[in-house]
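> Pasted the sequence and its predicted model underneath.
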Amino acid sequence: MFSQGQLIFAVCFLISFIIVMIFAYRKDLALHKIFYKGNYKVLLVFLLFIALLFLIKFFFKR
């Protein structure tokens, strides 16, 4: 399906992308602590909302 060159490029790109993202995240870690504190609450509410939608679907399906 893919040639060997395409697969090698994909692996190299993936590895370099992950390394760059790690460095970028570490560089901005101080800013994340200032501007994004409490964001886990938003994630929790979002996951609870999705769970509620699945529960409503499950109970009204019967």
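Perfect, thanks for sending it.

> Could you use CA atoms for every contact and neighbour count after this?
Will do.

> Helices along the chain, start to end?
4-27, 29-35, 39-61 (DSSP state H).

> Now tabulate the ones you listed in JSON lines and tack on mean neighbour count.
Formatted as JSON lines, the helices of the chain follow (neighbours: other C-alpha atoms under 10 Å):
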{"stretch": "helix 4-27", "mean neighbour count": "11"}
{"stretch": "helix 29-35", "mean neighbour count": "10"}
{"stretch": "helix 39-61", "mean neighbour count": "11"}
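
> adding another structure so you can compare the two:
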Amino acid sequence: MFSTGQWIFAALFLVTFIIIMIFSYRKDILIHQKFYKGTYKVLIAFLLFIALLFVIKVFFKR
């Protein structure tokens, strides 16, 4: 399905992408702490909403 070269390229791309993301995040960590306080609350609310949709789906499927 995929050639050896494609697998090597995918692995190198993934490693490079992760390294660049780590450096970018470390560079901007002070900005994130200043401007994005409380964003975890939005994440929790989103996950609760998805869980609620799942519960409603299971409840009405019966």
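Noted; the coordinates are in hand. These figures come from a predicted structure and were not determined experimentally.

> In structure 1, which residue is most central in space?
Per C-alpha atoms, centre = their mean, the C-alpha nearest to the average position across structure 1 is that of Leu43, at 11.4 Å.

> Alignment lookup: that one to structure 2.
Superposed on structure 2 with TM-score structural alignment, Leu43 of structure 1 falls opposite Leu43.

> how far away is its match from Lys37 of structure 2?
Counting by C-alpha to C-alpha, to the nearest Å, the gap from Leu43 of structure 2 to Lys37 of structure 2 is 12 Å.

> now do Leu14 of structure 2
Counting by C-alpha to C-alpha, the separation of Leu14 of structure 2 from Lys37 of structure 2 is 29 Å.

> Check Leu12 of structure 2 too.
Separation of Leu12 of structure 2 from Lys37 of structure 2 (C-alpha to C-alpha): 34 Å.

> Over to Ile20 of structure 2?
From Ile20 of structure 2 across to Lys37 of structure 2, the span is 24 Å (C-alpha to C-alpha).

> now swap in Lys61 of structure 2 and tell me
Distance from Lys61 of structure 2 to Lys37 of structure 2, by C-alpha to C-alpha: 39 Å.

> go on, Phe59 of structure 2?
Using C-alpha to C-alpha, Phe59 of structure 2 is found at 36 Å from Lys37 of structure 2.

> Stretch 42-54 of structure 2 against structure 1, how far on average?
Its aligned residues in structure 1 lie a mean 0.8 Å from stretch 42-54 of structure 2 after superposition (mean C-alpha distance after the TM-score superposition for structure 1).
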